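Peer 1: Provided below for reference: sequence and predicted model.
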Amino acid sequence: MDRMLQRGSHVFSGISRPPDYALSRPSSSGPGSGRASGLLQSLSGGSEPAGLLLIADSLECEGRSLLKSFVTSAALREEPVHVFSFELSESEFSTGLDDGVRARLQFHDGFSDPLNWEKCGTFTVDRFTARDLLASVSPPPGGAVLPCTVVLDSLSWILQQKQVVFLCRVLQEFQRGATRAELKIRKVVGLLHADLHQPEVVEAICQLASTVVTLTPLPESCGLRMDFPPYASATIVHKRKSGKVLKKEEYFTVEDRFTLRTSVEPIQRQETGGGGDVQVVDPAANLTFNLRLTDKERRTKESLTLPYHFSTEKKTNMLQSGVGEGKIYYEPDAGDDIDEEDPDDDLDI
């Protein structure tokens, strides 16, 4: 818990926007402008089924902005969005969202009284079960079943209170129960602060997810030739229902009103200066064996007659043979054991 408190604005302050440079919308378009639809854009837009989508961030590269871009995209598709928030209050989570997006949010408060000390009837950590999750996202009796998105913010808080086995079981039972109840859940988006947990814990949850988006900061020394300054790099591992696994690396930024902008092109690094002659490195230098032939060895190799080449006599006889004639040419090798006697001489035939 102390480590989560040390994350500062990354967890509790609600200031999850990227730096200011990412908030201005560029007017130019080009090969690196991000207009091409990448895998991250398809997952956000809903054209690519996601199942359980996990956003793994860290203190160096926060992921709540990307999470809110998924929320905004779902709300713009007029889908109800169920937000189970344990790290931010409803007002803090809604900061920066449009009124139309806020109207689509169905907030389940797990922040005010997560341990049920005040008995105020909020969504406590003890209610984080498959049955209570299904009851929270199910429509009222007689209501229409609409496609919806479920947001879990965040799984790291649950892991502070429960074991990873419990969390994996709840997520798996929730997805199976939603299928049996014929609920139209497009995706379950979970935020995980990967730097707070052991690698084996993160790996267990990633194995359960059908899509994992791992965020890493951009190297400070890399030069970018793109029309917009990307905020971070996203490594995406997406498992389709057909069994095909896609792994891509994309660069993205979250603009004003949590609009996602991606670039599917790799980062082009600027060439280092210094106009000296480029030294060519010999890969065969400093080896314990020789990869080259001397002049004598080359002449010996060229004068060697290979066993599968025709001799001069054989070529002459083949060219002089008439039509309809056939001959068998056999040139014994040095190791052949030739017996001149008839092997069947002792047989009475």
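Peer 2: Looks like it arrived, so ask away.

Peer 1: CA atoms for contacts and neighbours, from now on please.
Peer 2: Will do.

Peer 1: Please, which helix or strand holds residue 91?
Peer 2: Using DSSP states H and E, residue 91 falls within helix 90-93.

Peer 1: actually residue 84, not the one I wrote
Peer 2: Here residue 84, judged by DSSP H and E, is contained in strand 81-85.

Peer 1: residues of that strand that come out buried?
Peer 2: Neighbour-count burial for strand 81-85 flags 81-85 (criterion: 16 or more other Cα atoms under 10 Å).

Peer 1: next one: stretch 201-209
Peer 2: Neighbour-count burial for stretch 201-209 flags 202, 205-206, 208-209 (criterion: 16+ other Cα under 10 Å).

Peer 1: What helices and strands are in contact with the first helix or strand past the helix holding residue 91 going along the chain?
Peer 2: Next along the chain after helix 90-93, taking DSSP H and E as the criterion, comes helix 99-104. If contacts are counted by 3 or more Cα pairs under 8 Å, 6 or more residues apart in numbering; DSSP states H and E, helix 99-104 sits against helix 64-76.

Peer 1: Okay, buried residues for the helix it packs on please.
Peer 2: 64-75.

Peer 1: quick revisit: which one of the buried residues of stretch 201-209 is nearest residue 145?
Peer 2: Nearest to residue 145 out of the buried residues of stretch 201-209 is residue 209 (Cα to Cα; 24.3 Å).

Peer 1: Second structure for comparison follows:
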Amino acid sequence: MLESLSGHGGLVLLRDSVEWEGRSLLKALIRQAALRGEQIQVLGCEVSEEEFREGFDPATNSQLVYHDLFQDPLNWSNTGEALPGGALGVLRAMRRRAGPGPVTIALDSLSWLLLHLPCTALCQALHALSRQDSHRDDSSPVEHVCVLGLLHEELHGRGPLEALSSLAQTEVTLSGTGGQASAHILYRRPQHRLTHKVDPTTHLTFNLHLSEKEKEVKDSLTLPFQFSSEKQQALLCRGLGQPTSRIFYEPDAYDDLDQEDPDDDLDI
């Protein structure tokens, strides 16, 4: 199971809870990546570097490149050892620091990052970090990238959880009954972009195009609302013998017709 989780690449969400912790699974996946000879970068936010490295053999520890945000994330001690750009700057730089070959990036944890960064900024950084077609500074593509993100789902609302879930290639939800732990794994197929254009009129049952003869007939047709020069001359220049327009009015029984001037009493 461990091989298949990290073998798909992309973002892998490890969703744990208070009852069923997921850091042990995260460290197990890191061990598997070390056995495969992959580069491993860890962003530590919740525990110290010593605690996180505990339990790894010397060979695995030697392969870890650890970025420590736990000890002094905001450089309050003014030691000058804080990571440039903070958590977001580290996320953006981790991919550029990777050498050739497959890379595993472990985030311990996404919950800490989500509580200290805007959700949109974090999602954009994760999307850029887990893209399989991105390049390093030397413009050479990274062969394979797997981002392992530990997420304490009880700490977040539905919106942030759904946003991170939409980015994940694989989701592992830890649970259990009666003291027996279990893991529900959800894989998503990668979406492939179309590399060729599709004509939407290919399979229509009617013709949308005109032949040359039909185009000539269409262009020569005079529409009823169009005024040609002949029609304009006929309306503007009537002959002397032609009758002009007349108005016919037939009064009804209720019309009050007064032949006298209605305003004759006004001194105008």
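Peer 2: Nice, I can see it. Keep in mind it's a predicted model, so treat the numbers as computed, not measured.

Peer 1: for the top helix by length along the first structure, packing partners?
Peer 2: The helix that spans the most residues within the first structure, counting by DSSP state H, is helix 164-180. Contacts defined by 3+ Cα pairs under 8 Å, 6+ apart place helix 164-180 of the first structure against helix 130-137, helix 199-208.

Peer 1: Mean deviation, the helix or strand just after that helix versus the second structure?
Peer 2: Next along the chain after helix 164-180 of the first structure, taking DSSP H and E as the criterion, comes strand 185-193. By mean Cα distance after the TM-score superposition for the first structure, the fitted strand 185-193 of the first structure averages 1.0 Å away from its aligned residues in the second structure.

Peer 1: in the first structure, which spans are strands?
Peer 2: Remark: strands assigned in the first structure by DSSP state E are 51-57, 81-85, 105-109, 148-153, 185-193, 211-216, 232-239, 245-254, 260-263.

Peer 1: Any chance of CSV for those, columns distance to residue 296 of the first structure?
Peer 2: As requested, those are exported to CSV (distance: least, Cα to Cα, whole Å):
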stretch, distance to residue 296 of the first structure
strand 51-57, 63
strand 81-85, 79
strand 105-109, 83
strand 148-153, 75
strand 185-193, 67
strand 211-216, 57
strand 232-239, 55
strand 245-254, 53
strand 260-263, 57
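
Peer 1: Of those, give the one that comes closest to residue 172 of the first structure.
Peer 2: Comparing the strands of the first structure by Cα to Cα, strand 51-57 comes nearest, at 9.4 Å.

Peer 1: Give the aligned range of that closest one in the second structure.
Peer 2: Against the second structure, the aligned range for strand 51-57 of the first structure is residues 10-16 (TM-score structural alignment).

Peer 1: Give me the mean deviation of the matching stretch from the first structure.
Peer 2: For stretch 10-16 of the second structure, the mean deviation from the first structure after alignment is 0.4 Å (mean Cα distance after the TM-score superposition for the first structure).

Peer 1: Would you agree residue 184 of the first structure is in contact with residue 146?
Peer 2: Yes. The pair residue 184 of the first structure and residue 146 qualifies as a contact (Cα atoms under 8 Å) at a distance of 6.2 Å.

Peer 1: that older thread, quick one: buried residues of the helix holding residue 91 of the first structure?
Peer 2: 90, 93.

Peer 1: Mean distance between that helix and the second structure after superposition?
Peer 2: Taken over the aligned residues, the distance from helix 90-93 of the first structure to the second structure averages 0.5 Å (mean Cα distance after the TM-score superposition for the first structure).

Peer 1: In the second structure, point out the residues matching that helix.
Peer 2: Counting by TM-score structural alignment, helix 90-93 of the first structure falls onto residues 49-52 of the second structure.

Peer 1: List the contacts of the counterpart of residue 121 of the second structure in the first structure.
Peer 2: In the first structure, residue 121 of the second structure lines up with residue 166, judged by TM-score structural alignment. The contact partners of residue 166 of the first structure, by Cα atoms under 8 Å, 6 or more residues apart in numbering, come to none.

Peer 1: what residue of the second structure matches up with residue 235 of the first structure?
Peer 2: The equivalent of residue 235 of the first structure in the second structure is residue 184 (alignment by TM-score structural alignment).

Peer 1: Sounds good, over and out.
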